[in-house]
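Peer 1: the sequence isn't on hand, but the structure is:
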């Protein structure tokens, strides 16, 4: 087996299983320990795997990696539904809300279709479509223009211009990641600019984000943690993250996707 073929086999093994041990690769491929370690070094230098003690794992996402909407919508579905259900309770009839693009905010939109006398601002075609499929005479939906990103956001100067000057009661902000150092982030620079304009338009900022977003950092910061009035997450959020968020945001609400209850920290 040629070196390139062997490295491709190693990469497929790591991607299929999420990781591989050097000892197992030595046995499966019939080569020396040193050869496997050299192959892993080459794959790691190319950013295809992440070397760990005794083997390798799938390479972590970079700060500019932006998964598509379909890929993200399949992740953490029970958590997103529990978060969206709880976040919907923060919306009162007769108010104006903004929903930025994202799979959690898209899930939230389904829970808002029965709220009367609602004005919705969004930069997501998918979210606008949710409301279009459940029409109400007392609802107004404003869809910004802009350039479409892989995550289904309309961004850029046209989107920014559409949002600027608007005032909404609550913004539900979809985020790629959140951390103490970087705050709420996105891997798309133009999306960050549009989202920052949405934040500026809102009287209240609510961030619905499942536990996997903690510690993930995109290339551009949308807002600091302290700017969020409410963060709605799920019971998978680590205790350390809960303490950090509770100390910085106005209110942290934790939902349980299995029991339909939540706790709040102010």
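Peer 2: Noted; the coordinates are in hand. Just so you know, these numbers come straight off a predicted model, no measurement behind them.

Peer 1: switch to C-alpha atoms for all contacts and neighbour counts from now on
Peer 2: Noted.

Peer 1: just give the nearest non-adjacent residue to residue 23, would you?
Peer 2: Leaving out its chain neighbours, the residue that sits closest to residue 23 by C-alpha to C-alpha, 6 or more residues apart in numbering is residue 33, at 7.2 Å.

Peer 1: hmm, the one you found is touching residue 26, no?
Peer 2: Yes. At 5.9 Å, residue 33 and residue 26 qualify as touching, with contact defined as C-alpha atoms under 8 Å.

Peer 1: then this one, side by side with the first:
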């Protein structure tokens, strides 16, 4: 396949899924990492894609509103390093034998990979992607995937999900969020997902929010919970001092993952 043909195929994948990862393109096209990165450089230079760490996404329009909801593929290639650090730190908060809730999101998905090694867990999630992390059978682990309507971020939401969650009790919930501010709290661009996430919050004894620094100042249309409802917020070292000060005054404890 010639470079122009491969680049056109890559562009079609970006448009179809909202984003692509270099490692996946290397496998798909059977070429080197360097070749794929050159292809992405060429596409980005023509304004057709936006390069991010580890891949590329659709070019984001300016002034995205509070209902703008990127797909999982788009979000998975944003702030990868920060999400990995947050996931490692958040995983240390989980005790073996716990009942753990994981809402949908790329940070909770990263966290799930660390929790796969924790013995005796019962995992409750409304995320298809998170459930897939635990697909390998384990004698000492139970995974509960609630039903519902699937969103662009691969969350299962709606009345079926809410009804199932309200019958459960969780030791801790790790809540993925789209944005957070003092006024709006933790928010999402999907109103049905907000309702499902609120049910998860109500079912949990303790709420932990793993959120990278880009979530600060972003507001989705629907509030899931106020900042004060979070027992712990785990973010990364790029979180600005003003945000740290504001969050420290509202959440139970702010943890910075290095």
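Peer 2: Sure, I can see it. All values reported here derive from a predicted model rather than from experimental measurement.

Peer 1: how about residue 190 of the second structure, what's its match in the first structure?
Peer 2: Superposed on the first structure with TM-score structural alignment, residue 190 of the second structure falls opposite residue 188.

Peer 1: number of nearby residues for the residue nearest to that match when sequence neighbours are not counted?
Peer 2: Once flanking residues are discounted, residue 188 of the first structure sits nearest to residue 64: 6.5 Å by C-alpha to C-alpha, 6+ apart. The local packing of residue 64 of the first structure (other C-alpha atoms under 10 Å) involves 14 other residues.

Peer 1: trace residue 64 of the first structure over to the second structure, please.
Peer 2: In the second structure, residue 64 of the first structure lines up with residue 67, judged by TM-score structural alignment.

Peer 1: contact partners for that match?
Peer 2: For residue 67 of the second structure, the contact set (C-alpha atoms under 8 Å, 6 or more residues apart in numbering) comprises 188-190, 220-221.

Peer 1: which of the three states applies to it?
Peer 2: With DSSP: H, G, I helix; E, B strand; the rest coil as the basis, residue 67 of the second structure sits in coil.

Peer 1: for residue 194 of the second structure, see how far away it is.
Peer 2: Going from residue 67 of the second structure to residue 194 of the second structure by C-alpha to C-alpha, to the nearest Å gives 12 Å.

Peer 1: overlap in contacts, these two.
Peer 2: residue 188.

Peer 1: same for the longest strand along the second structure, what does it pack against?
Peer 2: Using DSSP state E, we find that the single longest strand of the second structure is strand 204-210. Here strand 204-210 of the second structure touches helix 80-91, strand 170-174, strand 232-236, going by 3 or more C-alpha pairs under 8 Å, 6 or more residues apart in numbering; DSSP states H and E.

Peer 1: which part of the first structure matches the last one?
Peer 2: Meaning strand 232-236 of the second structure. By TM-score structural alignment, strand 232-236 of the second structure lines up with residues 230-234 in the first structure.

Peer 1: residues near the corresponding residue of the first structure for residue 156 of the second structure, how many?
Peer 2: Aligned by TM-score structural alignment, residue 156 of the second structure pairs with residue 154 of the first structure. Neighbour count of residue 154 of the first structure, defined by other C-alpha under 10 Å: 26.

Peer 1: and if you look at residue 145 of the second structure?
Peer 2: Residue 145 of the second structure: 18 neighbours (other C-alpha under 10 Å).

Peer 1: that one reaches residue 130, doesn't it?
Peer 2: No. Using C-alpha under 8 Å, residue 145 of the second structure is not in contact with residue 130, being 9.1 Å away.

Peer 1: so which elements touch the strand or helix carrying residue 240 of the first structure?
Peer 2: Taking DSSP states H and E as the criterion, residue 240 of the first structure maps to helix 239-248. Judged by 3+ C-alpha pairs under 8 Å, 6+ apart, helix 239-248 of the first structure is in contact with strand 251-255.

Peer 1: now the strand it packs on: which residue numbers in the second structure?
Peer 2: So strand 251-255 of the first structure is aligned with residues 253-257, judged by TM-score structural alignment.

Peer 1: returning to that earlier point: which one (most neighbours) among the contacts of residue 67 of the second structure?
Peer 2: Busiest of the contacts of residue 67 of the second structure [other C-alpha under 10 Å] is residue 188, holding 26 neighbours.

Peer 1: excluding chain neighbours, what is closest to that residue?
Peer 2: Nearest to residue 188 of the second structure is residue 220, by C-alpha to C-alpha, 6+ apart, at 4.5 Å.
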